[in-house]
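[1] coords please:
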Amino acid sequence: MGSSSLVVANAGDCRAVLCRRGKAIEMSRDHKPGCFGEKERIEASGGYVYDGYLNGQLNVARALGDWHLEGLKSIDGGPLSGEPELMSTRLTEEDEFLIIGCDGIWDVFMSQNAVDFARRRLQEHNNPVMCSKDLVDEALKRKSGDNLSVVVVCFQKQPPSNLVVPRGRVHRSISAEGLKELQGFLDTLKD
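    This is a model prediction of the structure:
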């Protein structure tokens, strides 16, 4: 792979997640009305956030559509912005794939969870189209109640390699109080 850049422009609640040697790197932020300074921008433009919704109507703070909703648009820039947020990174040999998905995917997958799932699928069949379908099917099994669209873009011809995880001793402990509480719970199961 030559020296390439990945640039993601996002306006809305879709998310782009890069897999860099198995690690999820979020390449966009979900534009929810109450997050990431969006609330301040909305209020400065004459809008408000009610119960997590922009002007009590819309669950996104930025969008390319939804201009038909009353009170959200204006010539000088209303509370609903169509201006995308840009994120970029230099791609390396460790960059395996990118997942771009709408909010229905991210309602049931954390970013790292989606990368882990997609990585296993790509190791099995190395087919980004099938992997996209696998993510949608899994989101349906997890009872996602929103739109489900996803695209997987692979940066390497070969499937992701198995990661070598250093094996060390894992120390786990439980407090005496926690152990007593657990024992009490187990004792109630015997009765």
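[2] can we go C-alpha only for contacts and neighbour counts from here?
    Fine.
[3] what sits against residue 77?
    Going by CA atoms under 8 Å, 6 or more residues apart in numbering, residue 77 touches residue 45.
[4] again with residue 39
    For residue 39, the contact set (CA under 8 Å, 6+ apart) comprises 33, 48-49.
[5] one more pass at 10 Å, please.
    Going by CA atoms under 10 Å, 6 or more residues apart in numbering, residue 39 touches 31-33, 45, 47-49, 52, 54, 61, 79.
[6] of those residues, closest to residue 107?
    Of all the contacts of residue 39, residue 32 has the smallest distance to residue 107: 12.8 Å, by CA to CA.
[7] which SSE is that closest one in?
    For residue 32, there is no host helix or strand (DSSP states H and E).
[8] wait, it sits on residue 58?
    Yes - Residue 32 lies in contact with residue 58 (CA atoms under 10 Å); the separation is 9.2 Å.
[9] find residues that contact each of these two.
    Joint contacts of residue 32 and residue 58 (CA under 10 Å, 6+ apart) are 49, 52.
[10] and the gap between the residue lying closest to residue 61 once chain neighbours are set aside and residue 106?
    Of all residues not flanking residue 61 in the chain, residue 33 sits nearest, at 4.7 Å (CA to CA, 6 or more residues apart in numbering). Using CA to CA, to the nearest Å, one gets 17 Å for the distance from residue 33 to residue 106.
[11] between the two ends of stretch 142-157, how far is it?
    30 Å.
[12] so what's the residue count around the residue nearest to residue 61?
    Using other CA atoms under 10 Å, residue 33 is surrounded by 29 other residues.
[13] go on, residue 156?
    Residue 156 is flanked by 14 other residues according to other CA under 10 Å.
[14] and if you look at residue 190?
    If you count neighbours by other CA under 10 Å, residue 190 ends up with 6.
[15] relative to residue 183, how far out is it?
    Using CA to CA, residue 190 is found at 11 Å from residue 183.
[16] one more: residue 67?
    For residue 67, the distance to residue 183 equals 58 Å [CA to CA].
[17] ok, residue 54 next?
    Residue 54 is 49 Å from residue 183, by CA to CA.
[18] looking at those two, which one has more neighbours?
    Ranked by neighbour count (other CA under 10 Å), residue 54 and residue 183 place residue 54 first, with 25 against 12.
[19] who's in contact with the more buried one?
    Per CA under 10 Å, 6+ apart, neighbours of residue 54: 32-34, 38-39, 42-43, 47-48, 60-62, 72, 79-80.
[20] if we can go back for a sec, any idea which of the contacts of residue 39 has the most stuff around it?
    residue 33 (29 neighbours).
[21] one more, so I can put them side by side:
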Amino acid sequence: MKRRFELRAVKEAPQERDLAFATVDDGVWETKYEDLYGTLDFGASSAQGPRESMEDCAYVIPRARCGFLFAAVFDGHSGFAAAQYLSEHLYDCFSDAIDEGAYGPECSIDERETGGICCPVELSSLLADSFRETDQKLLSWLQSSAPDDEKNAGATATIALVRRDKLVIANVGDSRAVLSRKGQAVDLTTEHRVTGSGPTVEAEVHRVEDVGGWIEDGRVCDVIAVSRAFGDREFKGDGAKSMLQRGVSEEWWDQEFADSKDITGNLLEATPDVVEAPVREDDEFLILATDGLWDVVTSHEAVTMARSDFKKRKSAEYIADRLTKVALQRRTEDNVSVVVVDLTGKDGWTKPKQKNSERWKGVFGMGN
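    Just a heads-up that it's a prediction; the model follows:
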């Protein structure tokens, strides 16, 4: 039986960390960042939709490193294990990378968080490194600790580091980040797929084929619809051998076809595209969402709806919930996770203030 639509927001208490500043202490934030950047209003929403299980997750840390709000949407497949792991570890890996790469005397005292850790840091390469490192740790964890039916799980990820002066977006897979610039929708991500046309699709197809893979029916090896993802151990390293044999056992192809394939590298990768840009005066808000929203709502429609609600003094939380419900009303066939971040602050539209917790994680059926 299919489950009915349901929303659940799980607000976690801060956790103890051995490493400094997995999140920024409130006292540090108020001293260093409150006057400079302020606290951004955000909303997050997750819904299972018509799927038999929930594999999406939305995650927000409003007071993150270097004055940023950290927001992410994770879209799992072949189970929830990979998306859950990313929600628990990707930010920490990013934070650890800041600790490892941001010491030194080159920054002034007022640019430091504590103990010599310097902000700003070069974020594009740091994010790419932390994505790849997290993927390696995830693959090891899936092999050793995931339930047997989720050892081949994977997940896409779109994350945003947001301040009033700066946006940094990193994307792996087919979720999307959209900026409202004076009411116009600006896509900040490109979906990593092997169907359709355009330079990104062509580059992804060539990368897959160069390591011995193939594209069939818009899918990598006729199996998976995205060309970049975390996890998916059957499409990385030696795992491809088991994917080829599974195809034989499932009668997707015969043994002769499997024997003819010489896969020499990763068919999927977790290297993100990273966009780093200043926030302009006419930039209004940011929407992150999994493809369960974008399959039925265009970027322009989402921005138009959200902007209308902001002008009616609705909160970002209200708008995230509304976008999720619109996707369900339009009969999306997928799970949906949405994060909305207001960039305007007190000088923009006035709206009710939301009590932002240390972390926000929205999932349905977590741990099932």
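[22] overlay the chains and give the TM-score.
    Scored against TM-score structural alignment, normalised by the length of structure 1, the superposed chains reach a TM-score of 0.76; 158 aligned residues with a CA RMSD of 2.0 Å.
[23] neighbours of the counterpart of residue 337 of structure 2 in structure 1, how many?
    In structure 1, the residue paired with residue 337 of structure 2 is residue 149, using TM-score structural alignment. Residue 149 of structure 1: 16 surrounding residues under other CA under 10 Å.
[24] hang on, isn't residue 149 of structure 1 packed against residue 140?
    No - with contact defined as CA under 10 Å, residue 149 of structure 1 does not count as touching residue 140 (11.4 Å).
[25] which neighbours do these two have in common?
    With CA under 10 Å, 6+ apart, residue 149 of structure 1 and residue 140 have common neighbours 104-105.
[26] helix, strand, or coil at residue 66 of structure 1?
    Here residue 66 of structure 1 is coil, with the state taken from DSSP: H, G, I helix; E, B strand; the rest coil.
[27] looking at structure 2, which helix is longest?
    Taking DSSP state H as the criterion, structure 2 has its longest helix at helix 123-145.
[28] so that helix matches what in structure 1?
    Counting by TM-score structural alignment, helix 123-145 of structure 2 pairs with no residue of structure 1.
[29] packing partners of that helix?
    Counting contacts by 3 or more CA pairs under 10 Å, 6 or more residues apart in numbering; DSSP states H and E, helix 123-145 of structure 2 is packed against helix 81-101, strand 154-162, strand 166-172, strand 230-231, strand 273-278.
[30] let's see it at 7 Å
    Of the remaining helices and strands, those touching helix 123-145 of structure 2 by 3 or more CA pairs under 7 Å, 6 or more residues apart in numbering; DSSP states H and E are helix 81-101, strand 230-231.
[31] how about that helix: buried residues?
    By 16 or more other CA atoms under 10 Å, the buried positions in helix 123-145 of structure 2 come out as 123-124, 127-135, 138-139, 141-142.
[32] touching that helix from outside, list them.
    Here helix 123-145 of structure 2 makes contact (CA atoms under 7 Å, 6 or more residues apart in numbering) with 90, 93-94, 97, 151, 230-231, 233, 270-272, 274.
[33] what about that helix, distance to the chain center?
    Relative to the chain's own centre, helix 123-145 of structure 2 is displaced by 13 Å; criterion: CA atoms, centre = their mean, to the nearest Å.
[34] that helix to strand 154-162, inter-axis angle?
    Here helix 123-145 of structure 2 points in a direction 150 degrees away from that of strand 154-162 (axes from the mean of the first three to the mean of the last three CA atoms, to 10 degrees).
[35] quick check: the aligned residue for residue 15 of structure 1 in structure 2?
    In structure 2, the residue matched to residue 15 of structure 1 (TM-score structural alignment) is residue 176.
[36] contacting residues around its match?
    Residues near residue 176 of structure 2 by CA under 7 Å, 6+ apart: 158, 189, 288-290.
[37] what about structure 1, which of these hold up?
    On the basis of both residues aligned by TM-score structural alignment, their matches' CA atoms under 7 Å, what survives of these in structure 1 is 189, 288-290.
[38] all strands in the stretch 151-300 of structure 2, in order from the N-terminus.
    Using DSSP state E, counting those that start in this stretch, the strands of the stretch 151-300 of structure 2 run over 154-162, 166-172, 176-181, 184-187, 215-216, 219-220, 230-231, 273-278, 283-289.
[39] coming back round to it: out of the contacts of residue 176 of structure 2, which is most surrounded?
    The contacts of residue 176 of structure 2, ranked by neighbours (other CA under 10 Å): first place residue 289, 32 neighbours.
[40] pretty sure that residue sits against residue 73.
    Yes - using CA atoms under 7 Å as the test, residue 289 of structure 2 is close enough to residue 73 to be in contact (6.3 Å).
[41] who touches both of the two?
    Common contacts of residue 289 of structure 2 and residue 73 (CA under 7 Å, 6+ apart): residue 337.
[42] and the nearest residue to residue 14 of structure 1 once chain neighbours are set aside, how far from residue 151 of structure 1?
    Nearest residue to residue 14 of structure 1, sequence neighbours excluded (CA to CA, 6+ apart): residue 102, at 4.1 Å. Applying CA to CA, the value for residue 102 of structure 1 to residue 151 of structure 1 is 9 Å.
[43] before we move on, back to that, out of the buried residues of helix 123-145 of structure 2, which comes closest to residue 313 of structure 2?
    Nearest to residue 313 of structure 2 among these: residue 123, at 33.5 Å, using CA to CA.
[44] okay, the closest one and residue 193 of structure 2: tell me how far apart.
    According to CA to CA, residue 123 of structure 2 stands 25 Å off from residue 193 of structure 2.
[45] cool, and residue 324 of structure 2?
    Counting by CA to CA, the gap from residue 324 of structure 2 to residue 193 of structure 2 is 23 Å.
[46] likewise for residue 69 of structure 2?
    28 Å.
[47] one more: residue 181 of structure 2?
    Taken as CA to CA, the span from residue 181 of structure 2 to residue 193 of structure 2 is 26 Å.
[48] can you give me the helices for the stretch 201-350 of structure 2?
    Applying DSSP state H, counting those that start in this stretch to the stretch 201-350 of structure 2 gives helices spanning 239-249, 255-260, 291-294, 299-311, 316-329.
[49] the shortest one: average distance to aligned residues in structure 1?
    Between helix 291-294 of structure 2 and the corresponding residues of structure 1, superposition yields a mean separation of 0.6 Å, by mean CA distance after the TM-score superposition for structure 1.
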